[in-house]
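Asker: what shape does this take:
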Amino acid sequence: MIDFTNKRLIAVNVGMTGKKKDFTSLPYSKIQAFSVETAGVLDLDAELDLWFSGLGNVRLEFKGSADIRTIGQTIASYVL
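Answerer: Below you'll find the predicted structure:
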């Protein structure tokens, strides 16, 4: 699960049993570059790559039904 706020995005990874959760807070102010890849015919997942200063590359994958263009525009409005 990924939550987008006005200052950061929060990625939540749930373990296999559902009891263990990992919360990662990624502030927009640390994003140096980003890339948006839409879903295609054979590749059904859309991808958002973010490069953070001091952290490196983070890849987020979305199901084909996600509106990745709007997500990219939102990221751009906070980063640029």
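
Asker: contacts and neighbour counts: CA atoms only from here.
Answerer: OK.

Asker: those strands in the protein, which residues are they?
Answerer: Applying DSSP state E to the chain gives strands spanning 2-4, 8-14, 21-27, 31-37, 46-52, 56-62.

Asker: who touches the fourth one?
Answerer: Strand 31-37 is contacted from outside by Ala46, Glu47, Leu48, Asp49, Leu50, Trp51, Phe52, Ser53, Ile68, Arg69, Gly72, Val79, using CA atoms under 8 Å, 6 or more residues apart in numbering.

Asker: again, but for the third one
Answerer: Residues external to strand 21-27 that are found in contact with it (CA under 8 Å, 6+ apart): Lys7, Arg8, Leu9, Ile10, Ala11, Val12, Asn13, Val14, Gly15.

Asker: one more, so I can put them side by side:
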Amino acid sequence: MIDFGAQFTKMSNADLGEANALLDGLLLDGETVHAAFKGANNYWAVFADRRLITVTAQGMTGKKREYSTLPYSSLRATSVTTDAKIELWFADLGFAVLGGMSMPYRLRLEFVPDVDVRALERFVVGKIL
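Answerer: You can find the predicted model right below:
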């Protein structure tokens, strides 16, 4: 499962064709990619119409990859900053419980300045409201 402390930094726009090839066999029938971003350490964040898919490279060569699905239905809050950062707060993922209550998990994505994070946040918020 995704390491919520992972460094999704310097995320820049990626080619949708490259993202579709990266996710070959993982997308559901009829599911489409809305936006894709590639960052430092070969990390990916792919915003599909039903979920956010993160891809992290592992190992010395980075050829081993971990794919994690974060459904928009688990997204509880978002935050966007003017310096091109988005924070997404996910709950109901079945993880650590504190005092009988599950804790939301924060995923921070830091983009290069030319990424329109406001448009991306509007897309995400449209999936949860």
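
Asker: re the thing from before, now, of the contacts of strand 31-37 of structure 1, which are buried?
Answerer: Buried subset of the contacts of strand 31-37 of structure 1 (neighbour count, 16 or more other CA atoms under 10 Å): Ala46, Glu47, Leu48, Leu50, Trp51, Phe52, Ile68.

Asker: now those in JSON lines, with distance to Glu37 of structure 1?
Answerer: Formatted as JSON lines, those follow (distance: CA to CA, whole Å):
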{"residue": "Ala46", "distance to Glu37 of structure 1": "6"}
{"residue": "Glu47", "distance to Glu37 of structure 1": "5"}
{"residue": "Leu48", "distance to Glu37 of structure 1": "6"}
{"residue": "Leu50", "distance to Glu37 of structure 1": "12"}
{"residue": "Trp51", "distance to Glu37 of structure 1": "15"}
{"residue": "Phe52", "distance to Glu37 of structure 1": "18"}
{"residue": "Ile68", "distance to Glu37 of structure 1": "8"}
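
Asker: closest to Ile2 of structure 1 among those residues?
Answerer: Of all these, Leu48 has the smallest distance to Ile2 of structure 1: 11.7 Å, by CA to CA.

Asker: from what I see, the closest one and Ala66 are in contact.
Answerer: No - at 11.3 Å, Leu48 of structure 1 and Ala66 do not qualify as touching, with contact defined as CA atoms under 8 Å.

Asker: now the buried members of the contacts of strand 21-27 of structure 1.
Answerer: Arg8, Leu9, Ile10, Ala11.

Asker: any chance of the residues you listed in JSON lines, with distance to Ser35 of structure 1 too?
Answerer: Output for those, formatted as JSON lines (distance: CA to CA, whole Å):
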{"residue": "Arg8", "distance to Ser35 of structure 1": "17"}
{"residue": "Leu9", "distance to Ser35 of structure 1": "16"}
{"residue": "Ile10", "distance to Ser35 of structure 1": "18"}
{"residue": "Ala11", "distance to Ser35 of structure 1": "17"}
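
Asker: and those, which is closest to Lys30 of structure 1?
Answerer: Arg8 (9.4 Å).

Asker: what do we get in structure 2 for the closest one?
Answerer: Under the alignment (TM-score structural alignment), Arg8 of structure 1 pairs with Arg51 in structure 2.

Asker: got a list of what its match touches?
Answerer: Residues counted as contacts of Arg51 of structure 2 (CA under 8 Å, 6+ apart) are Thr69, Leu70, Pro71, Tyr72.
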